[in-house]
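1. One predicted model, sequence on top.
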Amino acid sequence: MSKSSARLNRRQFLTLAGAGAIATGLAACVPAAPVGDAGDGAMEDVQLQFVTNHGDVEIPFFQQVVDNFTEANPHVQIDLLNVSTEYYTKINTQGVGGDLPDIFYTRTFDVVPYASKEWTVNLQPLVERDSVDTDDFWEAEVEQITYQGDLYALPYDFSNLGVAYNINIFNEAGLEVPDGGWDWDGLRTVAESLTTREDGRTTRWGWAAHPWPWVWVGIIAANGGGILNEDQTECIMASPENIETLSFFKGLWSDGTIPEQGAMPQGVEGFSAGILAMTTMGSWATQWRRAAIGDSFDWDVTAYPFGSEGRRAVSAAGGAWGIATNSDHVEETWQFNVHLTSTESTNILISEPVRSIPGRKSSVPAWTAAAAREDLPPRNVEVFAEMMEDAYSAPFPAYWKDLETIWFNRVAPLISGGDPSVDVAESLGKFQDEVNELIAIS
């Protein structure tokens, strides 16, 4: 199917053409605009399926947003369903069968794969028709929800990573807490100083890293490397810059500064238990960490280190909302999506409960205020939003899911531990060869 025909099928086009005057000029801060032409009289009842993948504690917020929309649009019924287990397996099964819900949650690194399979509606014509303020979205997220130059989703949240640290441990060691101006060598020096051993056994580790590939896109780029070339037609992972970067991190677990896989006691989250002095922390984890740590110790968060290229090693990814091409009610679903991603709704879903970073810049002040209002750690939570301006911008390719599988086989063991005799250059070479084979058949 051509790109133009993938945008909207004939039935959907005629529906939207007839609704051309509906809710034009929607502003970011005006949610729940009534759907339909006021001159039509009674409007046909519409039922939409809205499926998400979040914790049960968040569902009342989603229900509030739904209720706000249906109150303004009583002819639209929205069935909210939260799928907490095997969500992506179910979405992929429904996508193959052409039976996706009208609107559903998608991670930003899934947007391009779904769009390339023609599972989701090209939203660009609707964005332009209704003058949606895309300048209020994070630039890096816009890149990730764009396929062939067009938007295929609207943003929910955007996440990046910082370094959480145990203030009590720093005080006991007589070290100043980090101010975020460090580079990777600086982090390593601090982590080594905070690592403790007894009888040849590590009792406290200095830091811990996540092996997820999206996290490493930024780390690798900040050190002058890359996973893929600019047009994503070739894997370049076996470069000298990448070998140097991964050798550095392999050294951290080889010398016991970060825990290798399986080193932590079963069922124990190391930072919350006080056996990790520092850890990588996602911006989405503020409330979870507060609950897990309680008043056991004082803690805060600081910025990710600078890489050798003089920029922070900040990767970002997030959540978004896509509309299924099999939907019978694209116009109504689109209007709900605009409402769902408005500043007011984003404040309800993200800012007030302090969940990750809002997908809209206009919601950041409310997010920062809510995070600071309770005077609870991390008191430096605004650092996540500050780092977002330096987030590494790159779309995820359509073959990202398969690339992830190769990554966890070849590269993740260099980060989270395994056989210390494994050669970094050889592992990256195998990864590069296998990804290039993947690209050739994608």
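-> Happy to help now that I have it.

2. When you work out contacts or count neighbours from here on, use the C-alpha atoms and nothing else.
-> OK.

3. middle-most residue in the protein, spatially?
-> In the chain, the residue lying closest to the centroid (CA atoms, centre = their mean) is Gly318, at 2.3 Å.

4. ok, the residue lying closest to that one once chain neighbours are set aside - contacts?
-> Nearest in space to Gly318, with sequence neighbours left out and distances taken as CA to CA, 6 or more residues apart in numbering, is Phe158 at 4.1 Å. Taking CA atoms under 8 Å, 6 or more residues apart in numbering, we find Phe158 in contact with 138, 141, 316-319, 356-359.

5. Inside helices: which ones of those residues?
-> Counting by DSSP state H, the part of those found in helices is Glu141.

6. just to revisit the earlier point, check contacts around the residue nearest to the centre of the chain.
-> Counting by CA under 8 Å, 6+ apart, Gly318 makes contact with 107-109, 141, 155-159.

7. quick one on the thing from earlier: name the helix or strand for the residue nearest to Gly318, please.
-> Using DSSP states H and E, Phe158 falls within strand 154-159.

8. packing partners for the helix or strand just after that strand?
-> Next helix or strand after strand 154-159 toward the C-terminus (DSSP H and E): strand 161-166. Packing partners of strand 161-166 (3 or more CA pairs under 8 Å, 6 or more residues apart in numbering; DSSP states H and E): strand 278-282, strand 299-302, helix 383-388.

9. And here is the other one:
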Amino acid sequence: MRSKRNKKILFILVFIISIALVFSSCGQSSNKVSSNSVNKNNKNKQVTIRVQFWAGAEDRELWQQIAQNVTKKYPNISVKLETVDWNTYWQKLPAQVAGGTAADVIGIHWTKAHEYALRGALLPLDNYIKQQQLDVDDFDQNMFNELTYKGKVYALPYDYGVMLVFYNKDMFDKYKVPYPTNDNWTWNDMLEIAKKLTNPTNRDFGFALDGAWWSNMVYILSNGANYLVNNRTQVSFNDPKAIAAIQWFADLINVYHVAPTLSDLTANSLGDRWYAGHIGMYYDGPWSIINSKKNAKFNFAIAPKPLSPTTGKRTDYVQGSGFGIYSKTKYPEEAFKVVSYFTSKEALTLLAKNGRAFPARKSVQQAYYDGVKVDGLQHAMELSLADSIPAYITDNWTETDNFITQNVLQPIYFGKAKAADIIPKYDKQVRELSSKVVK
């Protein structure tokens, strides 16, 4: 009896355990299906990534193609472009960032990368780069480094360049002046050429310049000076070589009269005067070639910048732009997919072939030269890039730039002050302002 009873109890226990295992298995299976379903739903969730940056009508058409290509590659991602002109963009962006309404992806200029990283507006991209095994060695490393801050990457570059000399071939022909094709020409040679191209009766000028701080940085570097001191924590150009360089270019307006005054350029912008065919030469970057090809009604070509007669160099800094991710985005992974594609070989090849801007990826640069087809461009770019450096800046760069332009450079270029007098006068203020902690 006891044996039968024990067998019965054992049978019941086995039955109960079996039932429990079945339900447990079903539960686990159900959980697995549910988990897989959630992952699948997350992966396929339709997301719209807003991308804001500055662009003209021609640029936007190309970027729209790139945005559509993102969706082809990632069907769950739609890209909404939000573009405005340069000035409007930088007027609106600070308020958008502060108010939490900035787009998921933000266009960032090299002069703004540190500022927006410091304010916590941009996400570090290092982990995303590592996860996606993105090839960052293909980027020009000077430009890539300009979008990093304290060892972290905050944006990926799409274009960059150095300053070149744009010259009006038709004006040179008109005044029977040889083209500036000598790689060893100097500032003094440029001045003599500008004199021959200047004709006040026709309102023709041999040269033009805007007096902006970023332009003067080029003059300073070429002349063997620097604009940063104390381990690059402060701006200072109270150096005889820097002072001489700035005064030399200001004298083109106020002493030699081979360049229009800044007042004249206020009424008729440098670009408008150039497009109208009244400027023989001026400094600009490859980003302006597409507009010159569209708007200039004359033949133009590109030459390398002239050498400083003091140093025999044309040292320049690399400048450009990229895309970063807004720190408050709800979709950081999807936003990075957009950033990585917007800066990919495929995207930059499309931009390069259409002459949009010089691509930040080295592997795509020949496509740009082949697509743009402007006399002298490739030679001038390669020669200038060989003598280029990263554009180092301080944290409080924008405010410092505005202060220098208004209080130091404008009086010099308007002919109201000499560089040797006004630069030392404001040196202390410039140093203190440039090293101010940004909050």
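-> Nice, thanks for sending it over. This is a predicted model, so every value here is computed, not measured.

10. Work out the TM-score between the chains.
-> TM-score for the superposed chains, counting by TM-score structural alignment, normalised by the length of structure 2: 0.83, backed by 393 aligned residues with a CA RMSD of 2.4 Å.

11. just to revisit the earlier point, could you tell me where the strand holding Phe158 of structure 1 falls in structure 2?
-> Under TM-score structural alignment, the match for strand 154-159 of structure 1 in structure 2 covers residues 156-161.

12. once aligned to structure 1, how far is the matching stretch on average?
-> On superposition with structure 1, the mean distance recorded for stretch 156-161 of structure 2 (mean CA distance after the TM-score superposition for structure 1) is 1.2 Å.

13. Would you pull up how far that stretch lies from the middle of the chain?
-> Distance of stretch 156-161 of structure 2 from the chain centroid (CA atoms, centre = their mean, to the nearest Å) equals 5 Å.

14. re earlier: ok, so what distance separates the alignment partner in structure 2 of the residue nearest to the centre of structure 1 from Lys73 of structure 2?
-> In structure 2, Gly318 of structure 1 lines up with Gly320, judged by TM-score structural alignment. Distance of Gly320 of structure 2 to Lys73 of structure 2, given as CA to CA, to the nearest Å: 27 Å.

15. same thing with Arg431 of structure 2?
-> Distance from Arg431 of structure 2 to Lys73 of structure 2, by CA to CA: 49 Å.

16. Compare those two (neighbour count), which wins?
-> Arg431 (19 against 11; other CA atoms under 10 Å).

17. roughly how far apart are that one and Asp140 of structure 2?
-> Distance from Arg431 of structure 2 to Asp140 of structure 2, by CA to CA: 30 Å.

18. Kindly report the same for Ala55 of structure 2.
-> Separation of Ala55 of structure 2 from Asp140 of structure 2 (CA to CA) stands at 22 Å.

19. got it, and Leu81 of structure 2?
-> Taking CA to CA, one finds Leu81 of structure 2 at 26 Å from Asp140 of structure 2.

20. same question, Ala380 of structure 2
-> Applying CA to CA, the value for Ala380 of structure 2 to Asp140 of structure 2 is 17 Å.

21. before we move on, the earlier item: neighbour count winner among Leu81 and Asp140 of structure 2?
-> Using other CA under 10 Å as the criterion, Leu81 of structure 2 and Asp140 rank with Asp140 on top: 20 against 17.

22. Please pull up the equivalent of that one in structure 1.
-> Aligned partner of Asp140 of structure 2 by TM-score structural alignment: Trp138.

23. roughly how far apart are that match and Trp253 of structure 1?
-> Distance from Trp138 of structure 1 to Trp253 of structure 1, by CA to CA: 34 Å.

24. cool, and Lys430 of structure 1?
-> Counting by CA to CA, the separation of Lys430 of structure 1 from Trp253 of structure 1 is 22 Å.

25. higher neighbour count, these two?
-> Taking other CA under 10 Å, Lys430 of structure 1 and Trp253 do not tie; Trp253 has more neighbours (23 against 16).

26. how would you label the more buried one: helix, strand or coil?
-> The three-state assignment at Trp253 of structure 1 reads helix, by DSSP: H, G, I helix; E, B strand; the rest coil.

27. With Gly206 of structure 2 instead?
-> Per three-state DSSP, the secondary structure class of Gly206 of structure 2 is strand.

28. Excluding residues flanking it in the chain, which one is nearest it?
-> Gly206 of structure 2 sits nearest to Ala194 (CA to CA, 6+ apart), 3.8 Å away.

29. Counterpart of that neighbour over in structure 1?
-> In structure 1, the residue paired with Ala194 of structure 2 is Ala191, using TM-score structural alignment.

30. my read: its match touches Thr257, true?
-> Yes. In this structure, Ala191 of structure 1 is within contact of Thr257 by CA atoms under 8 Å, at 6.4 Å.

31. That'll do, ta.
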